[in-house]
Each structure stands twice: as C-alpha cells, then as structure tokens.
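S.K.: only geometry, no sequence info:
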C-alpha cells in the first residue's frame, strides 16, 4: 500500500536528483563521474514484455554533451524483502545496458534492522560477481545533518521523518525543520512544508506551524495541495475520498475541535470526492464539526 512515508522520500529524489549523488558520496563514500546535469527519468526498468520491473526512482547524470555518465537507482526500503536479492541486480544490469554507463544502487532504509539486512552481499553466481548495495539507515541520515547547508538539512530531516511510523516521535524533527525552513525561498518553503505535514504527527505539525509562524492562508494552500498529490499517488477513487475524509478529521484534531461519534461516522462514510473537498475546506474555519454539513 502506498504511504506518505514511502512516497514523500521518492518525491524528494524526483524533485532534486542530485540528492542521490550527495548521499552516496557523504554517507557511503562512493563517488560518481563529473556531470553537468541530473534528471529524474522513468523508473520502469522492464527489459521484456512478460516481466515488469519498476524501482522507486532513477536519476541520470549527464556530462556537458548530454551523454549519461552515471545512473543512480534509489529504493526506499521499509522491511526485508527476499525478492530484492533478485530484482536489484536486474535493475542495475537493465539500466546499465539501456544507458551504456555505470549504474549505482542506493537503498534508503527506514530502520536499522532493515539496513543491516540490505547491506548483505548479493552473490550473483560467477566468482567475485557480487552486488554490495549502498545502504543508508536512519542513523546515517541523522549524522549527516550537521554538516549540511539549509536545503540539504531540510531534505535529510524529511527523510528522517519518513522513517517514523505514523508520525511518532517527530516533535524534535519539527522544531529543527521549522527553524531551517524559515531560511528557504518562498517556493521551496511551501514545497518542503507540504511534504513535512504529510509525515509529522499532529503534535509535531503544531510545533512546525509555531516555529514557522505560518499564515493561515499559506497553511491551507500547502496542506490541501499535497493532499491532492496523495490521492493521485494512490490512483484509486475510493482511496482518495477516504484519505480526504481522514484529512478532515486530522484538521479538526489539529485545531483542537472535538468531533462526535456521529459526525466522525458521517465523514468517514463519504463517497463523493467533491463533497469531501468541500468539507475539507470548511474544516479550516468551522467552529464545530457539525458546521461543515450545513
């Protein structure tokens, strides 16, 4: 099932592919050839019709002449998956053959046990033909933050937030994020804040709002816009409406407005996406939960 904790990190790498090269160099000690541009490309790595292969993200780094010099496949790994020992080597060989350049695998793990599992050598078969994945765990991300500039620190903090199940324990992240987000340009601040709100707990969202002194209109624009992105990522109408209904309840919780059992059931039972949108918009100003039904 698609979750914010999986999708938001992928959006980070899609938005700025250079993150993959930075993390490989700083956390793993692996460098890629000199390049002048980095572009996110299709994550489809299928090489034949019967078998479809799709990774989480592909970043292609090109020289001044537009020729690929390196490609980095990024995977967001939340648990052990025995099939990855077979699909990861295929990802790399297929992409290497397609682009005619070296390919790297970067695995971002959301917990240390998964990171330990992902670091195991994958023995392909012939002598010395092995794959050693480049793996970064939550602890590695935290250690990197201190030496980063503001934008890089914000990106790493969002990745760390994505490692927290259901937004738990993200209050300290919210404080650090709030201070650093204030230093970014307006477009970047809105973009990263929208992603952060999808990952942080309710208490952490309140802390972030206070740290940033967000204007109410700005908060509405950011959160609502990213909610729509979540619906697109899931790609199912029922899941989209369900997500919007939950967002209405989350907004009331964030604002400290009590929701009766009757109102909660009515909101969650909504099947009309336009109705859910209207309720979500009304939830920002309603003084009671029942007001959104008027």
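M.R.: That came in fine, so what should we check first? In this text the structure is predicted, and so the values were computed from the model without any measurement.
S.K.: for the rest of this, base every contact and every neighbour count on C-alpha atoms.
M.R.: Noted.
S.K.: so for the helix or strand in which residue 179 is found, what gets flagged as buried?
M.R.: According to DSSP states H and E, residue 179 maps onto helix 171-181. Using 16 or more other Cα atoms under 10 Å as the test for burial, helix 171-181 gives 171, 173-178, 180-181.
S.K.: ok, stretch 181-197 next?
M.R.: Buried, per 16+ other Cα under 10 Å, within stretch 181-197: 181-182, 189-190, 192-197.
S.K.: with stretch 221-232 instead?
M.R.: For stretch 221-232, by 16+ other Cα under 10 Å, it's 222-224, 226-227, 230-231.
S.K.: put this next to the first one:
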C-alpha cells in the first residue's frame, strides 16, 4: 500500500518539476536550463500480468534544444528487488522514447539514500553489460532550510527539504521556517504545500506533531522580523494582484479551477479512472469546500466512484471495508 509520505515525496516534482534542476545545481551538477516540462504516461507495463509503474515521469525540454526523461521513485527502505525494477524502468523508457533517461530516487532515511546511490551492475564481475547509477536526494545531501526568507524564495524546495528531513532530531526550526514562508504565498500554493508537507511527514513522530501544532496556531507567535516583512510584502502583492484580477467572484473561480486541476492530477498519477459524468461534475463544481473534500478522497480512494459519494455513504463504505 502506498503511504502518504511516499505520495508526497514524488508529487512535489509534479507540482514544480523545475525543483529537480534547481536542487542539483546547488549540489554542483549543472543541468541545462529547462524551457518546458511535460508528463508522459507513467505506466511502464509491457506484457501482462507483469506490471511496472514508475512513481512520476517527467520530460524536460532544455534551452539548448535537447530533451531528457526523469523517472522519480520514492524509496522508504532498502529493497534489493528494486535494482531490477530500476534497470527495467531506465532501459524501457530509453527504448520507448529514444531520449536520455535519468532515474531520481528520493528518500527520507539516510541509510536508504546511501544504499540507493551506490551504482549497481548487471553482468558478471569481469564484464558489466549494464550499470545503473541513480541520482539520489535524501537527508545526506538535501540542505536543511531553517531561514524563513530562504524558505519563501523557494517554497517547493523548502517543503521537499522538510519532508526529506522529517526524521531529524530537531525539526522544529525547519518547520517553523516553512510555516512562516507559507504565510507569504498565495492561498492556492499555501494550501497545497501545507497538505503535501502533512502527508509527507506522516501521522506519527515529532515532526508530524510539530507540523500539526504549527498549522493549528497563529504563526505570529514565532514569526521573525524578516519573515513578518515577507508576509506583509506578500499581502501587498496579493492586494495588487486582486485589483488586477477583478472581482472576488473571479478569484474564487480561479481557485476552483486550480482545485479541479489538482484533483485530476492526483487521479492521473494514481491511475484512477472516472466516468465522463463524474468528470463533468468535477469540472463544473465551484464549491471550494466540496472540492477540498474530493481532493482528500482522491489521495486515498481505490475507485473513482468513492470520491463523489455523499458523506454518509462514504463513512459507511469505509466501515464496511474495514
């Protein structure tokens, strides 16, 4: 069963794919500037009943006219069987798309990160037919972001760093910096990365408890002078944008459209099908509370119809399954 941490670790790359090149530039690997990113199908099934599905698949088009694929895998623990899967992903994608293919493994555990980044070989000791060398992001190389101003400059990276370091001995400073930075973001971005951070940190452990507490109390209790300025600037910017966009109805419609896009992205990522009638109902919905409910259900539902059940029926369905 896919965990919420697993889901959040790779979903951040769907929300902001360019975080990949920004992060590795900080680590000294000069990937070319990206001019476009697309989302090829993640289903790598070739012959049934064998099914292989990569967590996230991105195509980067670069400023120098080239393109490459990035397969993102979230790995929670050491698993020697993954070596065969990763070799398959890399080879199959290269054969299918005829594009350079990279494998990125994201981890929350340092020993798993070290294990994943060790190149592994297919062949015999004196001749390697294939060597797979994943790129890895984990606690050993993702920087801690503890300054609210730095977090506000790159909120997706700050959220990814917070999830990656979720098992850190003292996560409070890092999480406070992220919470403060989210106060400077527009509502849609703030809501999305609050949700992803909560999913990524899970439901138990010190970091999860601290994050829930931070989301339940006003952030001015720990806001620094710098981050207060960032918040004020963010509000100022929001007012200006609001005047340009027009009436509140227009802003609400824009938020609803973004919520619909987020739900459809989750459904596509989890390979959950919905009917045309359900899709039409989703696209035409403007009730933000209802869209929030559907989004939370989309993360855990096994079938499309579960997302749109009335609350009473949804509760009964869950109890019946358990």
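M.R.: Thanks, I have it. Fair warning: this is a prediction, and the values are worked out from it, not measured in the lab.
S.K.: let me see the TM-score of these two.
M.R.: Here the superposed chains carry a TM-score of 0.66, computed using TM-score structural alignment, normalised by the length of structure 1; 238 aligned residues with a Cα RMSD of 3.8 Å.
S.K.: residues in contact with the helix holding residue 179 of structure 1?
M.R.: 150-151, 153-154, 157, 161, 189, 192-193, 200-201, 203-205, 207-209, 211-212 (Cα atoms under 8 Å, 6 or more residues apart in numbering).
S.K.: want to throw the buried residues of helix 171-181 of structure 1 into CSV with distance to residue 52 of structure 1?
M.R.: Converted to CSV, the buried residues of helix 171-181 of structure 1 look like this (distance: Cα to Cα, whole Å):
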residue, distance to residue 52 of structure 1
171, 40
173, 37
174, 39
175, 42
176, 41
177, 38
178, 41
180, 41
181, 39
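S.K.: so which of those comes closest to residue 266 of structure 1?
M.R.: Distance to residue 266 of structure 1, by Cα to Cα, is smallest for residue 171 among the buried residues of helix 171-181 of structure 1, at 31.0 Å.
S.K.: do you know how far that closest one is from residue 45 of structure 1?
M.R.: 38 Å (Cα to Cα, to the nearest Å).
S.K.: ok, back up a step: mind putting the buried residues of stretch 181-197 of structure 1 into a markdown table with secondary structure?
M.R.: Shown next, in a markdown table, are the buried residues of stretch 181-197 of structure 1 (DSSP: H, G, I helix; E, B strand; the rest coil):
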| residue | secondary structure |
| --- | --- |
| 181 | helix |
| 182 | coil |
| 189 | helix |
| 190 | helix |
| 192 | helix |
| 193 | helix |
| 194 | helix |
| 195 | helix |
| 196 | helix |
| 197 | helix |
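S.K.: export those to JSON lines and append columns for distance to residue 138 of structure 1.
M.R.: Output for these, formatted as JSON lines (distance: Cα to Cα, whole Å):
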{"residue": "181", "distance to residue 138 of structure 1": "21"}
{"residue": "182", "distance to residue 138 of structure 1": "24"}
{"residue": "189", "distance to residue 138 of structure 1": "23"}
{"residue": "190", "distance to residue 138 of structure 1": "25"}
{"residue": "192", "distance to residue 138 of structure 1": "19"}
{"residue": "193", "distance to residue 138 of structure 1": "20"}
{"residue": "194", "distance to residue 138 of structure 1": "21"}
{"residue": "195", "distance to residue 138 of structure 1": "18"}
{"residue": "196", "distance to residue 138 of structure 1": "17"}
{"residue": "197", "distance to residue 138 of structure 1": "19"}
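S.K.: residue 70 of structure 2 in helix, strand or coil?
M.R.: Three-state assignment for residue 70 of structure 2 (three-state DSSP): strand.
S.K.: looking at structure 1, name the residue matched to it.
M.R.: Residue 70 of structure 2 maps onto residue 72 in structure 1, with residues paired by TM-score structural alignment.
S.K.: quick check: closest non-adjacent residue to that match.
M.R.: Once flanking residues are discounted, residue 72 of structure 1 sits nearest to residue 104: 4.7 Å by Cα to Cα, 6 or more residues apart in numbering.
S.K.: hmm, who's touching the strand or helix carrying that neighbour?
M.R.: Secondary structure assignment for residue 104 of structure 1, by DSSP H and E: strand 102-109. Around strand 102-109 of structure 1, the neighbours that count as contacts under Cα under 8 Å, 6+ apart are 20, 24, 69-79, 88, 92-93, 95-96, 115, 118, 133-138, 163.
S.K.: switch the cut-off to 7 Å
M.R.: Here strand 102-109 of structure 1 makes contact (Cα atoms under 7 Å, 6 or more residues apart in numbering) with 69-78, 92, 95-96, 115, 133-138.
S.K.: check contacts around residue 121 of structure 1.
M.R.: Residue 121 of structure 1 sits in contact with 130-132, where contact means Cα under 7 Å, 6+ apart.
S.K.: counting neighbours, what do you get for the residue nearest to residue 72 of structure 1?
M.R.: Look at residue 104 of structure 1: counted by other Cα atoms under 10 Å, it has 25 neighbours.
S.K.: ok, it to residue 170 of structure 1 distance?
M.R.: When residue 104 of structure 1 is compared with residue 170 of structure 1 (using Cα to Cα), they lie 31 Å apart.
S.K.: need the helices for the stretch 1-150 of structure 2, in chain order.
M.R.: Per DSSP state H, counting those that start in this stretch, the stretch 1-150 of structure 2 carries helices over the ranges 4-15, 19-26, 81-97, 110-116, 148-153.
S.K.: in structure 1, what range does the fourth one match?
M.R.: If I follow you right, that is helix 110-116 of structure 2. Aligned using TM-score structural alignment, helix 110-116 of structure 2 spans residues 112-118 in structure 1.
S.K.: superposed on structure 2, where does that stretch end up, distance-wise?
M.R.: Once fitted to structure 2, stretch 112-118 of structure 1 is off its aligned match by 0.8 Å on average (mean Cα distance after the TM-score superposition for structure 1).
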